[in-house]
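Chemist: sequence and computational prediction follow.
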Amino acid sequence: MPLIALTGGIASGKSTVARSLAARGAVIVDADQIVRDVQQPGTPVLAAIAATFGDGILQPDGSLDRAALGAIVFADADARARLNGIVHPAVRAESQRRFDDAGADPAAVVVYDVPLLVEARVDDPWDLIVVAYAPADVRRERLVRLRGLTAADADARIAAQVSDDQRLAIADVVIDTAGTLDDTERQVAALWERLTGPHPH
């Protein structure tokens, strides 16, 4: 069972690559979805976040107020480190459980769709690290056009993540998403051939 890490900066086309791999039969394990799942009301993770950052990060219904928490940790590296110390171990355990479930099928290709690979999971035993890549100016334009951000907000989001150089340095495969969707699809098809052909490694 090949275990693939798929990462990329904000607006890098990572989700497009993930969807294309899923359409070919890959099992996608979505790190962002796991984060949401382990932070549901009633979970130890949410209780620990509230104990650390105060009940102001909770909505009236007891769920996490992501915007309130984001405002605290976005600008404060120490707060971000405390949050990561709570969330990352739970995400690691849950993602492993999902990998194991998928691995019951020895032919499964499991893709861990993870934005913060460089920051959190780079040393895990991945068979292949795939980086979806588009230059920062392309990503800025996408954030403004597709997500309605101002140019300044787009730059801040991009700057808050690790640099492209750091991501590209760990890549086994780079999918360049700056071109057309067809270009991206061709690269994904070649990757799939590599993963499922007679010699996947």
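Modeler: Perfect, I can see it now. On a predicted model such as this, the values are computed, not experimentally measured, just so you know. Numbers count the residues shown, from 1 in each chain.

Chemist: going by C-alpha atoms from here, please, whenever you check contacts or count neighbours.
Modeler: Noted.

Chemist: surely R92 is in a helix?
Modeler: Yes. Counting by DSSP: H, G, I helix; E, B strand; the rest coil, R92 is found in a helix.

Chemist: distance of it relative to D37?
Modeler: Per CA to CA, to the nearest Å, R92 is found 12 Å from D37.

Chemist: I'd assumed V29 was in a helix, is it?
Modeler: No. Counting by three-state DSSP, V29 is not found in a helix; it is strand.

Chemist: if you drop the residues flanking it in sequence, what lies closest to it?
Modeler: Spatial nearest neighbour of V29, excluding adjacent residues (CA to CA, 6 or more residues apart in numbering): Y112 at 4.8 Å.

Chemist: then I86?
Modeler: Per CA to CA, 6+ apart, closest to I86 is V45, 6.5 Å.

Chemist: ranges for the helices of the chain?
Modeler: 14-23, 31-38, 44-53, 66-74, 77-102, 136-147, 151-160, 164-169, 181-196 (DSSP state H).

Chemist: quick one: closest of the ones you listed to G8.
Modeler: G8 sits nearest to helix 14-23 of all the helices of the chain, at 5.7 Å, using CA to CA.

Chemist: and here's the other structure:
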Amino acid sequence: MKIIGLTGGIASGKSTVADILIENGYKVIDCDKIAWALAEPQREIWQIYLERYGERVLNPDRTLNRQAVADIVFRDKEELTAINALVHPIIKGQMWEEAAQAKKSGVQTIFFDVPLLFEAGFDKMTDENWLVYVLPEIQKERLMARNGYSEAEALRRISAQMSLEKKKLLADVVIDNNGDVEELHRQVLEQVKDGQG
């Protein structure tokens, strides 16, 4: 079984690539979806946040108040590092579990869709890593159009992540998403064909 990491920056088109892969029958394990599920009331990540921060990170219905958590961890780099050290192993464990299930059912190639693939060390779990790449100007324009951000807010969000130029140096495969969706489709399908995914 081959595991391919799929990453990109905000508004780079990573989700579109994941959708193309799923439409073509490939198994994609979404890191964010797993993290959200594990943060449901009484689940593992929910318990970690409650133990660490107390009731202030819960909504009245006992669901996690994600904004309250974000307000704590994104204002303090050390706290973000500490919480990631607790949470990431749980997410990785769940991803491995899902990969093992897929392998049992005969799946040959699995994609791990992880926004922070390199930053959080998820690339150590993969055989190959793909980056969905866009030029900074296009990334900014797409983010402003998609989320209604001002230019300053878009740039702040982009600069909070590892640059796509740095990620490009770490990736095995670069999917160029500066063109249209048809071109993106063509590249993705060509890539899986070449890799015999």
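Modeler: In hand now; what should we look at? What you see is a predicted model, and the numbers here were worked out from it, not measured in a lab.

Chemist: TM-score for the pair, please.
Modeler: Here the TM-score for the pair of chains, by TM-score structural alignment, normalised by the length of the second structure, is 0.94; 197 aligned residues with a CA RMSD of 1.4 Å.

Chemist: V122 of the first structure: which of the helices of the first structure is closest?
Modeler: Taking CA to CA, helix 164-169 is the member of the helices of the first structure nearest to V122 of the first structure, at 9.8 Å.

Chemist: report the separation between the most far-flung residue of the second structure relative to its centre and P41 of the second structure.
Modeler: What lies farthest from the middle of the second structure is P60; by CA atoms, centre = their mean that is 28.8 Å. Distance from P60 of the second structure to P41 of the second structure, counting by CA to CA: 12 Å.

Chemist: now V28 of the second structure
Modeler: V28 of the second structure is 25 Å from P41 of the second structure, by CA to CA.

Chemist: of these two, which one has the most company?
Modeler: V28 (21 against 16; other CA atoms under 10 Å).

Chemist: OK, contacts around the equivalent of the more buried one over in the first structure?
Modeler: Superposed on the first structure with TM-score structural alignment, V28 of the second structure falls opposite I28. Residues near I28 of the first structure by CA atoms under 8 Å, 6 or more residues apart in numbering: 18, 22, 110-113.

Chemist: repeat the analysis, applying 7 Å as the threshold.
Modeler: Listed by CA atoms under 7 Å, 6 or more residues apart in numbering, the contact partners of I28 of the first structure are 22, 110-113.

Chemist: in a markdown table, list those along with neighbour count.
Modeler: Output for the contacts of I28 of the first structure, formatted as a markdown table (neighbours: other CA atoms under 10 Å):
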| residue | neighbour count |
| --- | --- |
| A22 | 15 |
| V110 | 23 |
| V111 | 25 |
| Y112 | 24 |
| D113 | 23 |
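
Chemist: and of the residues you listed, the nearest to V173 of the first structure?
Modeler: V111 (13.4 Å).

Chemist: and the closest one, how far is that from A31 of the first structure?
Modeler: Taking CA to CA as the measure, V111 of the first structure falls 10 Å from A31 of the first structure.

Chemist: also E193 of the first structure?
Modeler: Taking CA to CA, one finds E193 of the first structure at 25 Å from A31 of the first structure.

Chemist: and for T16 of the first structure?
Modeler: According to CA to CA, T16 of the first structure stands 15 Å off from A31 of the first structure.

Chemist: repeat that for V131 of the first structure.
Modeler: The gap separating V131 of the first structure from A31 of the first structure is 15 Å, by CA to CA.

Chemist: neighbour count for these two, which is higher?
Modeler: It is V131, of V131 of the first structure and A31, that has more neighbours when counted by other CA under 10 Å, with 29 against 19.

Chemist: D123 of the first structure: neighbouring residues, count only.
Modeler: If you count neighbours by other CA under 10 Å, D123 of the first structure ends up with 9.

Chemist: what does K77 of the second structure give?
Modeler: By other CA under 10 Å, the residues close to K77 of the second structure number 11.

Chemist: straight-line length of stretch 128-139 of the first structure, end to end?
Modeler: Span of stretch 128-139 of the first structure from end to end, CA to CA: 24 Å.

Chemist: can you check stretch 171-188 of the second structure too?
Modeler: 15 Å.

Chemist: now do the buried residues in it.
Modeler: Residues of stretch 171-188 of the second structure classed as buried by neighbour count (16 or more other CA atoms under 10 Å): 171, 173-178, 184-185, 187-188.

Chemist: which residues in the first structure does it align to?
Modeler: The aligned range for stretch 171-188 of the second structure is 171-188, by TM-score structural alignment.

Chemist: contacts for the matching stretch next, please.
Modeler: With CA under 7 Å, 6+ apart as the criterion, stretch 171-188 of the first structure contacts 12-13, 17, 128-134, 138.
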